[in-house]
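J.: how would this look folded up:
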Amino acid sequence: MITTREGGVSAPPYDSFNLGGRVGDDPAAVAANQRRLAEGIGLPSDRLVWMEQIHGRTATVVDGPRPEAVEATDALVTAEPGLALVVLTADCVPALLADPEAGVVAAVHAGRVGARVGVLVSALKAMREAGARLDRVEALLGPAACGECYEVPREMQADVEEHLPGSACRTRRGTTGLDLRAGMWEQLAQAGIARIGVDPRCTIESPELFSHRRDGGRTGRLGSVIWIDPEGDE
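T.: So this is what the prediction gives:
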């Protein structure tokens, strides 16, 4: 599931369903929103696992609740039923992955740097080591800054394209841009993932979503969540 900015208790500019605890919001409001998220998906709050996202490529396997956010990681993998993995974004790409037959799921945070250095590849490797088969994995690339809005310098575009082929594009203004979801789609397909879905919403263009770029850096974070229920369905 993927949240929007509606339905929480945070005050502007984090209004209202901000789930990020390191963006300047009132900690009590963030905690209340995180409890609402747990209630909304029918799990105890301590069954949600969070990440200390650092724009890297580390993938961490978790097999139980964590009292604090998992340190210095940008992908979580689990085969534990009833353990919800949460990725926070506000323009970066959230990727949710699952092998329903093996009961292995992953949540991935892929910004420009993380996507470039292969965080998605790391997550797939960790899933495979946990028992998943790539030909059974299903993927969803969530809301993110779209290529028509994500303008970058030419040198940066060329560098990312070299490491993440398919990501280079032109913006709506005709300038050099990046479409990270397009590059990640290509990367997933090359890895043998046949079932790839893309949420078409652009965080910059959609007012119901948080956007770091659009909102001048002071904004909340969306949550993209994946879990295996006790019956075996993700």
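J.: hey, let's count contacts and neighbours off CA atoms from now on
T.: Noted.
J.: pretty sure L209 is in contact with T203, am I right?
T.: Yes. Assessed by Cα atoms under 8 Å, L209 is found in contact with T203 at 5.5 Å.
J.: Give me the common contacts of those two.
T.: Here L209 and T203 have A90 as joint contacts, going by Cα atoms under 8 Å, 6 or more residues apart in numbering.
J.: For the chain, which helix extends over the most residues?
T.: In the chain, taking DSSP state H as the definition, the longest helix is helix 27-41.
J.: Following the chain onward from that one, which element is next?
T.: The first helix or strand that comes after helix 27-41 along the chain, using DSSP states H and E, is strand 48-49.
J.: Need the contact partners of the helix or strand following that next one.
T.: Downstream of strand 48-49, the first helix or strand assigned by DSSP H and E is strand 59-61. Residues outside strand 59-61 that contact it (Cα under 8 Å, 6+ apart): T73, D74, A75, L76, V77, T78, V119, S122, A123, A126.
J.: and which of the residues you listed is nearest C146?
T.: Distance to C146 across these (Cα to Cα) is lowest for V119, with 19.2 Å.
J.: In contact with the nearest residue to the closest one once chain neighbours are set aside, which residues?
T.: With Cα to Cα, 6 or more residues apart in numbering as the criterion, V119 has its nearest non-adjacent residue at 3.8 Å, and that residue is R57. The contact partners of R57, by Cα under 8 Å, 6+ apart, come to T73, D74, A75, G114, A115, V117, G118, V119, L120, S122.
J.: one more to line up against the first:
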Amino acid sequence: MAPAPSETAAGVPHEGRPIARIRRVLTTRAGGRSAPPYASFNLGDHVGDDPAAVAANRRRLGEGIGLGPDRVAWMNQVHGTDVAVVESPGQETPTADALVTDRPRLALAVVVADCVPVLLADPHAGVVAAAHAGRRGAADGVLPRTLEAMTELGAEPARVEALLGPSVCGLCYEVPAAMRDEVEARLPGSASTTRVGTPGLDLRAGLRRQLIGLGLSRVDADGRCTFEDDQLFSHRRAQPTGRLAAVTWWEYARP
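T.: Next comes the predicted model:
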């Protein structure tokens, strides 16, 4: 099974304690049906891979996490800031860059190959979200909009936990100086210098700073760089290529 789990147990439910156990899964390239150059656990259905292979990979993911493929929600990502609320399995796939739900055992998936996948959860309210934060979406505010949608479902920023998944790091993400300065002005903390001394972006650093500024007290990161780690997909390293997935859902905590 390809996914490499990264889970957080939210705790035992009683007064003042979380009601939900938060689940998170991050996948790698290994263990799927896709042929090169998408080898092999590609979960992106928009990159030119054989649709049958992608469907098989998505089924394997759903079965591997114990929910079944019908209980994993996907989105058509467009590097924007739209947020969709998922209310039931089998809901039509939205065009959005973040998904939010308050329904138990309903997984939300984001796919990336250098952009930052962000998984958010309020275990007290039973609200989770998965967001796609690439350069444009991050600078345009996809995460503040995601938190607003979570708040409308009962979440409180001070209780929200965040995981920033694998992405291209600030030492590898080279951009023109004008682009770095523009993103830094809109997402402070994201400007970086690459290992060869050129202008760069560290979106994880900027997003972490933004989330803390929005009131989150727990912001963790998977520090792997997609460009450097050949077990992960990277659009900057090879084109065409597949997409890894970051998935989250919640279950009622056991008493």
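J.: count of neighbours near G20 of the first structure?
T.: When neighbours are defined as other Cα atoms under 10 Å, G20 of the first structure has 24 of them.
J.: Aligned counterpart of it in the second structure, please.
T.: Under the alignment (TM-score structural alignment), G20 of the first structure maps onto G44 of the second structure.
J.: pretty sure its match contacts A246?
T.: No. At 11.7 Å, G44 of the second structure and A246 do not qualify as touching, with contact defined as Cα under 8 Å.
J.: what are the ranges of the helices in the stretch 51-200 of the second structure?
T.: Assigned helices in the stretch 51-200 of the second structure, in chain order: 51-64, 135-140, 142-152, 177-186 (criterion: DSSP state H, counting those that start in this stretch).
J.: how about these, which one is nearest L120 of the second structure?
T.: Nearest to L120 of the second structure among the helices of the stretch 51-200 of the second structure is helix 142-152; the distance by Cα to Cα comes to 8.5 Å.
J.: what residues are up against the corresponding residue of the second structure for L48 of the first structure?
T.: Using TM-score structural alignment, the partner of L48 of the first structure in the second structure is V72. Applying Cα under 8 Å, 6+ apart to V72 of the second structure gives the contacts G62, P89, L106, A107, L108, A109.
J.: Now for the second one: which residues touch it?
T.: If I follow you right, that is P89 of the second structure. If a contact means Cα under 8 Å, 6+ apart, then P89 of the second structure has D70, R71, V72, A73, L106 as its contacts.
J.: repeat for A123 of the first structure
T.: T58, A59, A75, L76, V77, A106, V108.
J.: mind checking what the fourth one lines up with in the second structure?
T.: Think L76 of the first structure. Match for L76 of the first structure (TM-score structural alignment): L99.
J.: Relative to G200 of the second structure, how far out is that match?
T.: The gap separating L99 of the second structure from G200 of the second structure is 28 Å, by Cα to Cα, to the nearest Å.
J.: So which of these two has more stuff around it?
T.: Counting neighbours by other Cα under 10 Å for L99 of the second structure and for G200 shows that L99 has the greater number, 28 against 24.
J.: ok, that one touching A129?
T.: Yes. In terms of Cα under 8 Å, L99 of the second structure counts as a neighbour of A129; the distance is 5.4 Å.
J.: what sits in contact with each of the two?
T.: Residues touching both L99 of the second structure and A129 by Cα under 8 Å, 6+ apart: L108, T146.
J.: follow-up on the earlier one: intersection of neighbour lists for G44 and A246 of the second structure?
T.: When Cα under 8 Å, 6+ apart defines a contact, the residues bordering G44 of the second structure and A246 alike are V111.
J.: Which position in the second structure pairs with V119 of the first structure?
T.: In the second structure, the residue equivalent to V119 of the first structure is V142, according to TM-score structural alignment.
J.: burial of that match, as a residue count?
T.: Other residues close to V142 of the second structure by other Cα under 10 Å number 23.
J.: Quick one: residues contacting it.
T.: By Cα under 8 Å, 6+ apart, the contact set of V142 of the second structure is G80, T81, D82, V83, D97, A98, A131, H132, A133.
J.: So what does the fourth one match up with in the first structure?
T.: The reference is to V83 of the second structure. Using TM-score structural alignment, V83 of the second structure pairs with A59 in the first structure.
J.: measure that match to L134 of the first structure for me?
T.: 16 Å.
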